[in-house]
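>>> Here you go, sequence then predicted model.
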Amino acid sequence: MGKVDGKGKDWLDFIYKKKEKWAYCFMKDAYTLGIRSTQTSESFNSNLKDYLNCKLNVCRFMEQFDRVLEQNREKEITSEYDIRRKTPRLKSNMPILRRVSSLYTTKVLELFQTEVELSMLAHIECLEGNTYTVGKSAFDNETPCKSRQVVWIREGQMVSCSCKKFERVGILCWHALKVLDREDIKVIPPRYILNRWTKAAKDDTVLDVAGRRVVEDPMLDVRNRKADMVRMVTPICDEAANNEEDTHFVRNEFLEFQRKYKEYKEKKKGGDGNPTTEHALHLKKKKGGDRRSKRIPSCIEKKKRAKKAKNTTISNSQDSLRSSTNPSQDISDVNVGCFSDLEGLHNIQIEE
């Protein structure tokens, strides 16, 4: 600031007041889950780009968007099945890993195992009281990483590290795990196992900002009811297919049931007082006709068209002026026409 004689000092002071919003070093206490500001948007855009096209209208876009959501739901259901039915692979048989393997999801367990491996390579020094300094041991002329201070409170089994990883991500860092190992704590305190990263995170009811219940999959109940009806009908079809007479009987019963169901739907639809808007045929068209499909002419083409129209007007005016300057010809034409008409009448009288 001294080199530029204080120019831009007001702007710098204004930006510095909002340093917590743009400087990463001031966001250590923010619960960001390790996600950058644009990471979520970029991830969702990468999923959408395979289904979108600039020529799609609104209706087609919503169809493609629903298809992307359906695909993501299927992936989530598959991963949840793998989490609940498959046994995770542990890198070591440590008691602390055996305990969290039944709680954490697969992805979070992998991150936690990495932290445990780093804690095994760390060195620890006890400072005054219940404060420790933890750093990574250097091997083969490696550059040692920065040491962190960890505070351990034995009464409440509370641990706090200066790196603030638990406050940001929600899992304990390797500095805190090293202190727990030093204090002979083989099980992570329950306060440091967030329900968000556990397998039972979706067992409870999830509410949105307005306090409404968030439905995981709106079509899940529909699919369950459909599967229940198919389960009831399938044994009948399997048994009736063995005999032609039984097949004919079951087919007729199904047709009769279909007719009754249509009558039930019509009666139910007629009993509703309010018109239904469940099935929209099309979007409302904009008044004023369709958009012009032809391209807009350039200024040179406009000048040529104007010049051509001007020449046509001049030629028409010259023709009209020429006919007005020779009236005798018009009079002679009229006389000839009248004479021919009189001659025709005279011939008719002679024939009579």
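That came through, no problem. Residues are numbered from 1 along each chain as shown.
>>> contacts and neighbour counts: CA atoms only from here.
Noted.
>>> Strands along the chain, start to end?
Along the chain, the segments classed as strands by DSSP state E run 122-126, 131-136, 148-153, 158-161.
>>> for the third one, packing partners?
Okay, so that is strand 148-153. Here strand 148-153 touches strand 131-136, strand 158-161, helix 174-182, going by 3 or more C-alpha pairs under 8 Å, 6 or more residues apart in numbering; DSSP states H and E.
>>> and it, which residues are buried?
148-152 (16 or more other C-alpha atoms under 10 Å).
>>> Could you do the first one as well?
Residues of strand 122-126 classed as buried by neighbour count (16+ other C-alpha under 10 Å): 122-124.
>>> Name the surrounding residues that touch it.
132-137, 175, 178-179 (C-alpha atoms under 8 Å, 6 or more residues apart in numbering).
>>> can we see that at 6 Å?
132-137 (C-alpha atoms under 6 Å, 6 or more residues apart in numbering).
>>> next, the one to line up against it:
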Amino acid sequence: MWHIVKKIPLKISGDLLANTDLQVSIHKLVWNLFITPSTFEEQWKLLIDDLNLSDHHWLTEIYAIREQWVPCYFREIQWCCLMKTTSRCESSNSLFKVNTSHANTLVQFLLCFGTALDRQRKTQLELDIETSTTTPKMPEKLPLEIHASKIYTHKIFLEVQKEIYRGMRQCYITSSSEIDGVKKFNIAHTNKRFKVVNNYVVDFNAHDTTVSCSCMGFTRVGYLCRHAFCVFRYNQVELIPDKYLPARWMRNVLPDRVHDISNRYSAEDDEESVIRRNMFELLTECADRLRHKPDCLNSLLVQLKDIKDKVFKEFPSEPSCNSKRSIKSELVGQPDTVDVTIKPPTGIRNKG
């Protein structure tokens, strides 16, 4: 889609492109995620007829394959808005081209692959820390907004926050009805100038808080649309239902083992080593959560000292396994009591 829209100035040149808003109109029409296929076809025909471009060869060709590139034809495909162009291969190239080249051997490529993964893990950890230690701005402090800030990552929360506010300011209910316990709301969708540009139907079941919108926003992007939030506000729903919280957008969606040292280095995976690593990770998470809170950190420190005193009281002497000899044996993987017999070599020859 991006490549087709980018070619408009090359395919339609001259006074027509310079003296009309053709390019802007096509952009708005093609990138509109809320219209239906029938609406797109009607508006496209009106636009082309108005500019006398019905005989334009290139426009006729791309319109004939509109099902392959116009977003409104993919409304029923889950997550369809996450991949709008050749993003898959471009993102892969961007990931590897910094660390590798076409001249690398297989071993060099594997080393570069590991470096790329470490960079991704580092970025993921930085974003996780930002999400867990900071609070986004919430001017209205709506219950739905507060709930969303606690469950979504920061980036997705900002998108959901926009939908919540637009559902409050740019959408309103024009009529409603109820059939078999399911409420049907007609929602007027307005633009920034509060002019109604479209109407949508939202079905809402108050019994199990099930909601569905004719714009199919949840199917396309994975979070609820402004029309659904408008209905939630009207029905005083203060929490986003769990069924509309896909794991992809949640905090801490990645399991802890992804960042575990055992997945990056040749760390020991015996039961004791795993328990020790889990202890260190829990302590680190608690310390990160209490950043810039000296009183809470001091309270945690007091609790740790109490645990230490209890452990040292129960085990007053240092265990023999902590001796240097035992630690070296564990690192080498051989007991220190192995008898080694060295025999003189046969066939000794002195120089000359």
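Received, thanks. These figures come from a predicted structure and were not determined experimentally.
>>> care to give me the TM-score?
Overlay of the two chains. TM-score (TM-score structural alignment, normalised by the length of structure 1): 0.52; 224 aligned residues with a C-alpha RMSD of 4.2 Å.
>>> what span of structure 1 lines up against whichever helix or strand K310 of structure 2 is part of?
Taking DSSP states H and E as the definition, one finds K310 of structure 2 inside helix 294-314. Counting by TM-score structural alignment, helix 294-314 of structure 2 lines up with no residues of structure 1.
>>> Please apply the same query to stretch 45-55 of structure 2.
So stretch 45-55 of structure 2 sits over no part of structure 1, by TM-score structural alignment.
>>> Same question for stretch 231-239 of structure 2.
Going by TM-score structural alignment: stretch 231-239 of structure 2 matches residues 179-187.
>>> List of residues touching that stretch?
Taking C-alpha under 6 Å, 6+ apart as the rule, stretch 179-187 of structure 1 contacts I96.
>>> any chance of the helices and strands packed on strand 148-153 of structure 1 in JSON lines, with distance to D221 of structure 1 and mean neighbour count too?
Listed next are those as JSON lines, based on distance: least, C-alpha to C-alpha, whole Å; neighbours: other C-alpha atoms under 10 Å:
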{"stretch": "strand 131-136", "distance to D221 of structure 1": "52", "mean neighbour count": "20"}
{"stretch": "strand 158-161", "distance to D221 of structure 1": "44", "mean neighbour count": "19"}
{"stretch": "helix 174-182", "distance to D221 of structure 1": "44", "mean neighbour count": "23"}
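>>> Which stretch among those approaches K199 of structure 1 most closely?
For K199 of structure 1, the closest of these is helix 174-182, at 22.0 Å, according to C-alpha to C-alpha.
>>> And for Y104 of structure 1, the neighbour number?
24 (other C-alpha atoms under 10 Å).
>>> excluding its backbone neighbours, what's nearest it?
Among residues not flanking Y104 of structure 1 along the chain, T198 sits closest, at 4.4 Å (C-alpha to C-alpha, 6 or more residues apart in numbering).
>>> any idea how far stretch 277-295 of structure 2 is from the chain center?
Distance, stretch centre to chain centre, for stretch 277-295 of structure 2: 24 Å (C-alpha atoms, centre = their mean, to the nearest Å).
>>> now swap in stretch 86-97 of structure 1 and tell me
Here the centre of stretch 86-97 of structure 1 is set off from its chain's centre by 35 Å, with C-alpha atoms, centre = their mean.
>>> Trace N53 of structure 1 over to structure 2, please.
By TM-score structural alignment, N53 of structure 1 lines up with S101 in structure 2.
>>> how many neighbours does its match have?
S101 of structure 2: 12 neighbours (other C-alpha under 10 Å).
>>> Over to the one 10 residues further on?
Burial of L111 of structure 2, expressed as a neighbour count using other C-alpha under 10 Å, amounts to 13.
>>> And it, how far from S101 of structure 2?
According to C-alpha to C-alpha, to the nearest Å, L111 of structure 2 stands 12 Å off from S101 of structure 2.
>>> swap in S323 of structure 2?
48 Å.
>>> Please apply the same query to R220 of structure 2.
36 Å.
>>> now swap in I77 of structure 2 and tell me
In this view, I77 of structure 2 and S101 of structure 2 are 36 Å apart by C-alpha to C-alpha.
>>> returning to what we had before: closest to C299 of structure 1 among the buried residues of strand 148-153 of structure 1?
Looking across the buried residues of strand 148-153 of structure 1 and measuring by C-alpha to C-alpha, the closest to C299 of structure 1 is R148, at 71.9 Å.
>>> Quick one: map that closest one onto structure 2.
Match for R148 of structure 1 (TM-score structural alignment): Y200.
>>> which position in structure 1 aligns with R251 of structure 2?
By TM-score structural alignment, R251 of structure 2 lines up with K199.
>>> contacting residues for that match?
K199 of structure 1 neighbours (C-alpha under 6 Å, 6+ apart): 103-105.
>>> Which ones among these map onto helices?
Members of the contacts of K199 of structure 1 lying in helices (criterion: DSSP state H): none.
>>> Put together JSON lines for these, with distance to K260 of structure 1 on each row.
What follows is the contacts of K199 of structure 1, written out as JSON lines (distance: C-alpha to C-alpha, whole Å):
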{"residue": "L103", "distance to K260 of structure 1": "52"}
{"residue": "Y104", "distance to K260 of structure 1": "52"}
{"residue": "T105", "distance to K260 of structure 1": "50"}
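>>> Geometric centre of structure 2: which residue is closest?
For structure 2, the residue nearest the mean C-alpha position is W249 (5.0 Å; C-alpha atoms, centre = their mean).
>>> Can you lay out the contacts of strand 122-126 of structure 1 as a markdown table showing distance to C59 of structure 1?
Below are the contacts of strand 122-126 of structure 1 laid out as a markdown table (distance: C-alpha to C-alpha, whole Å):
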| residue | distance to C59 of structure 1 |
| --- | --- |
| Y132 | 61 |
| T133 | 60 |
| V134 | 58 |
| G135 | 57 |
| K136 | 56 |
| S137 | 60 |
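>>> Show me the two of those residues that sit farthest apart.
Y132 and S137 (15.2 Å).
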